[in-house]
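**Student:** Attaching a predicted model along with its sequence, questions to come.
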Amino acid sequence: MLQQQKIIMASVGEVMINKQVILKHFINTAPKESDMVVKTSSLSLKVEPGSNAVVVKNLYLSCDPFMGSRMKKFENPDFNSFIPGSPLEGIGVAKVLDSGHLDFKKGNLVWGTVGWEEYGVVENPENLFKIHHTDVPLSYYTGILGMPGITAWAGFYKVAAPKKGEYVFVSAAAGAVGQLVGQFAKLMGCYVVGSAGSKEKVEILKNKLGFDDAFNYKEEHDLDAALKRCFPEGIDIYFDNVGGKILDAVLLNMRIKGRIVVCGMISQYYLRQPEGVRNLLNIVIKRVRIEGFVVVDYVPQYSKFLEVVLPLIREGKIVYLEDITEGLENAPAALVGLFNGRNIGKQIVLVARE
């Protein structure tokens, strides 16, 4: 349950007892709850004089696969590891409590990169976006109106460059990104099939999200045969969230001049030896274009993205599924659930109500 926190009055102003999710150590396998610990510390709710920082109260936190990768030790300036002994970081929705930055005022609602804690100091407010549209759920800014939404929009419309009537396959189709790609494709007039990891998710894809067909990859002994059953004429666009065996089977079923958009490869992240892809010759034979992308390259187009997606939400033309866990103390379990397929839709942690 969400609990009222104790406020201590101090010479520097209000000091809040602050609950945090701390990384205990670097990992080499998929995240486990034991890799994290929930601790409390104290935090001043006032910005230091002369600072550009922003003090926020976190409302929602987003659980995303990249967070597991950042729990591993990297020496890459483009992909920083979390620091053991410090809070995890991720995308969140928050309320500004105090600000030294001219663009943010007390009471503003924002989304962007925050610590996994109840209250936090954002030293680089350039990573925050002010929320102007509150006629939609605030939680949407961790998903359909946040990074997953931009990812789906950019990957499908900008990278895949779809055409009406094309055949589209989406893996991890019931996840935060996949569910949107499928619906964008349907709005384009495409034929859309998704794969997921349970019968329940398959039914949701077909009955709630409007996919033309879907299958449970865990029940398919021959992925090539499953794809030929769903796409007897082949695949024009594959939106890849999984990699591995599904990607290898897709290569056998691509149409000439098809496009494979590589968004992620969650099946490979924690294997000691990544699976090899054997059917690469099909790239040549079928003139297939494979392109990876990183969402940060498209963040500058956020306003254009909102112009497309907000009307779709308001007019009920798109559905967004959320899986909400309540309480920061339950955040480690929610994050770990991503890696065993427990969640249906976008996994979110409700930290506090506005």
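**Tutor:** Structure's in. What do you need? Numbers count the residues shown, from 1 in each chain.
**Student:** Could you use CA atoms for every contact and neighbour count after this?
**Tutor:** Fine.
**Student:** The stretch 51-200 of the chain: strands as residue ranges?
**Tutor:** 54-62, 89-99, 109-115, 119-122, 128-130, 167-170, 191-196 (DSSP state E, counting those that start in this stretch).
**Student:** closest one to Ile235 among the ones you listed?
**Tutor:** strand 167-170 (5.2 Å; Cα to Cα).
**Student:** hmm, back to that, please tabulate the strands of the stretch 51-200 of the chain in JSON lines and include distance to Phe79 as additional columns.
**Tutor:** Listed next are the strands of the stretch 51-200 of the chain as JSON lines, based on distance: least, Cα to Cα, whole Å:
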{"stretch": "strand 54-62", "distance to Phe79": "18"}
{"stretch": "strand 89-99", "distance to Phe79": "13"}
{"stretch": "strand 109-115", "distance to Phe79": "14"}
{"stretch": "strand 119-122", "distance to Phe79": "19"}
{"stretch": "strand 128-130", "distance to Phe79": "19"}
{"stretch": "strand 167-170", "distance to Phe79": "26"}
{"stretch": "strand 191-196", "distance to Phe79": "28"}
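**Student:** ok, and here's another one to check against it:
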Amino acid sequence: MSDKNMQVLFANRPKGWVQESDFKIVESEIPQPKEGQVLVKNSYLSLDPYMRGRMSAGKSYAAPMEIGDVMVGGTVGVVVESKNEQFKPGDVVLGYFGWQKYGLSNGKGLLKVPADKIPLSAFLGVLGMPGITAWIGLNMIGEPKPGETVVVSAASGAVGSVVGQLAKAKGCRAVGIAGGKAKCDYVVNELGFDACVDYKAGNLDQDLKQAAPNGIDIDFENVGGEILDTVLTQLNAYARIPLCGFVSQYNVTEPYQLRNFGAFLASRVKLQGFIVGEHMNLWPQAQQELTQLYTSGKLKYRESVAEGLENAPKAFIGMLKGENFGKQLVKIADR
């Protein structure tokens, strides 16, 4: 091969907002597979909020990245060379090769996907980790019942958009919280939510009461901060909160202090954080249901796609600021 392996490395541990200078783009030789290994050329890279946490040195559910590491991230690509009998050139695979053009694997954790009728990018979004995150959090922790009200923050994003559609399929009232009229219009008119509150409009408390007049039974939490604080005051008794993320807090130097903490006791709330990678036994069931909804036209999604791996840092920063619409991806190469 005359090609090179472009990589985006973690160059500096940020304090506050991530900067493009926190990354370093390098080129290296394409790795050659040894016995039992496969070489994959990545087509798309998934950009997700959890990556910001891996850039920090604080205690978390996963070890922080070290300076000089290839940035972590999920990928979908094509096997170009194989010395592993389980894979052959041309196989489309989901992997975790990070921010680079080529990846080498012994096959562990590599998943073949049926990409003949489904766009590759969907396996990093609605049918991949974000979609499965939505499915696990809502079903396993939220335990939705027909007639209940489900609120989800970051409702137009990769996870939130799926949560609301799954809630509707379960017979629930789905209420989104998103930033800006365009995103709220999309959530209601295209995704089929019952209502969406624009938190940027400056009237979150009253708008949420109007959108959820019977109170909130499930809060699928992606944002935290003031949005979570407001939701807490409107929870019904025995409400459930699947805690997926705190995207509003990932770049702050002074964390938001909850004022309405007493609601957890007053409403007898079940609050549970979860990590989708710790529930791999549920992935096949989740993926099967999501695929059925997708192929029947009942599961819709939108993508923001940055062209070229060199633009990944800028796209990542934009995603953390809410500039993307739907699932944020980077197109690395054609299939």
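**Tutor:** Noted; the coordinates are in hand. Keep in mind the model is a prediction, meaning the values are calculated, not measured.
**Student:** want to throw the strands of the stretch 51-200 of the first structure into TSV with distance to Leu281 of the first structure and mean neighbour count?
**Tutor:** Listed next are the strands of the stretch 51-200 of the first structure as TSV, based on distance: least, Cα to Cα, whole Å; neighbours: other Cα atoms under 10 Å:
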stretch	distance to Leu281 of the first structure	mean neighbour count
strand 54-62	39	27
strand 89-99	38	24
strand 109-115	41	24
strand 119-122	48	23
strand 128-130	44	18
strand 167-170	20	26
strand 191-196	24	25
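**Student:** out of these, which comes closest to Phe26 of the first structure?
**Tutor:** Using Cα to Cα, the nearest of the strands of the stretch 51-200 of the first structure to Phe26 of the first structure is strand 89-99, at 14.5 Å.
**Student:** how far out from the middle of the chain is that closest one?
**Tutor:** 17 Å (Cα atoms, centre = their mean, to the nearest Å).
**Student:** same deal with stretch 208-219 of the first structure?
**Tutor:** Distance, centroid of stretch 208-219 of the first structure to centroid of chain: 20 Å (Cα atoms, centre = their mean).
**Student:** which bit of the second structure covers it?
**Tutor:** Per TM-score structural alignment, the counterpart of stretch 208-219 of the first structure in the second structure is residues 190-201.
**Student:** Select, out of the strands of the stretch 51-200 of the first structure, the one closest to Leu306 of the first structure.
**Tutor:** So among the strands of the stretch 51-200 of the first structure, strand 128-130 is nearest, using Cα to Cα, at 12.5 Å.
**Student:** in stretch 201-211 of the first structure, what counts as buried?
**Tutor:** Lys201, Val202, Glu203, Ile204, Leu205, Lys206, Leu209, Gly210, Phe211 (16 or more other Cα atoms under 10 Å).
**Student:** any idea how far the residue lying closest to Leu223 of the first structure once chain neighbours are set aside is from His221 of the first structure?
**Tutor:** In space, and not counting its chain neighbours, Leu223 of the first structure is closest to Ala249: 6.0 Å by Cα to Cα, 6 or more residues apart in numbering. Going from Ala249 of the first structure to His221 of the first structure by Cα to Cα, to the nearest Å gives 12 Å.
**Student:** More neighbours: the two, which one.
**Tutor:** Higher neighbour count among Ala249 of the first structure and His221: Ala249, with 21 against 9, using other Cα atoms under 10 Å.
**Student:** Just give me the match in the second structure for the more buried one.
**Tutor:** By TM-score structural alignment, Ala249 of the first structure lines up with Thr230.
**Student:** what sits against that match?
**Tutor:** Counting by Cα atoms under 8 Å, 6 or more residues apart in numbering, Thr230 of the second structure makes contact with Leu204, Asp205, Asn260.
**Student:** Surely Glu329 of the first structure touches Lys39?
**Tutor:** No. Assessed by Cα atoms under 8 Å, Glu329 of the first structure is found out of contact with Lys39, at 9.1 Å.
**Student:** mind listing the helices for the stretch 251-354 of the first structure?
**Tutor:** Secondary structure of the stretch 251-354 of the first structure (DSSP state H, counting those that start in this stretch): helices at 281-285, 302-314, 331-337.
**Student:** any idea which of those is most buried?
**Tutor:** helix 331-337 (a mean of 22; mean count of other Cα atoms under 10 Å).
**Student:** Give me the residues contacting it.
**Tutor:** Contacts of helix 331-337 of the first structure (Cα under 8 Å, 6+ apart): 21, 30-33, 36, 63-64, 325, 343, 347-349.
**Student:** and which of those residues is nearest Lys106 of the first structure?
**Tutor:** Closest approach between those and Lys106 of the first structure, by Cα to Cα: Val349, at 23.3 Å.
**Student:** Would you mind measuring from the alignment partner in the second structure of the closest one to Val126 of the second structure?
**Tutor:** Counting by TM-score structural alignment, Val349 of the first structure corresponds to Val330 in the second structure. Counting by Cα to Cα, the gap from Val330 of the second structure to Val126 of the second structure is 15 Å.
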